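> Need coordinates for the following:
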Amino acid sequence: MGLFFTRTLIFLASSALGLIVADLLLTGFTIEWSKWWGFVMCVLMLLIKREVREAAALKAAAKKR
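Coordinates of the predicted model:
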């Protein structure tokens, strides 16, 4: 269980950092910091997508055994 939380926290941090770097480097990509909840929702949606994809991959791998 500790590994799950550690991996989740690392992914959350890397997603947030990636969005911040994109905001700084890419023209046309902006984050409105006055609406911080949109940033949080985006990071959470990335996390949910990753977890669903990982669960599906683990299930498919278990079937092949």
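> C-alpha from now on. contacts and neighbour counts both.
Fine.
> how near is residue 10 to residue 47?
To residue 47, residue 10 is 11 Å away according to C-alpha to C-alpha, to the nearest Å.
> list the buried ones in the host helix or strand of residue 45?
Assigned by DSSP states H and E, residue 45 falls within helix 36-64. The neighbour-count check on helix 36-64 (16 or more other C-alpha atoms under 10 Å) flags 39, 43, 47 as buried.
> let's see this one next to it:
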Amino acid sequence: MVIDHNRGGTPGAGSAFFLHVTDGAPTAGCVAVDRAAMQQLLRWLDPAATPVISIGVG
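Predicted structure coming up:
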């Protein structure tokens, strides 16, 4: 799932931030969850409801 994209087109800053299944390695800005969590999210999310992903620390 696309969380956001590089709207300013900053060279070298990547093209987008995604929510995806983890492979156990760190991401370069994406949010990675285990396969079971992704399956739950895909069943629950309704694009017509314009969902928002809020990322915070703490």
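> TM-score for the pair, please.
Once superposed, chain against chain, the TM-score is 0.27 (TM-score structural alignment, normalised by the length of the second structure); 33 aligned residues with a C-alpha RMSD of 3.9 Å.
> Which secondary structure elements does the helix holding residue 45 of the first structure sit against?
With contacts defined as 3 or more C-alpha pairs under 8 Å, 6 or more residues apart in numbering; DSSP states H and E, helix 36-64 of the first structure has these neighbours: helix 2-25.
> Show me what counts as buried in the helix it packs on.
If you call a residue buried by 16+ other C-alpha under 10 Å, then helix 2-25 of the first structure has these buried ones: 11-12, 15-16, 19.
> tell me how far that helix is from the chain's mean position?
Distance of helix 2-25 of the first structure from the chain centroid (C-alpha atoms, centre = their mean, to the nearest Å) equals 6 Å.
> about what we covered before: wait, which of the buried residues of helix 36-64 of the first structure is closest to residue 63 of the first structure?
Comparing the buried residues of helix 36-64 of the first structure against residue 63 of the first structure with C-alpha to C-alpha places residue 47 closest, at 24.5 Å.
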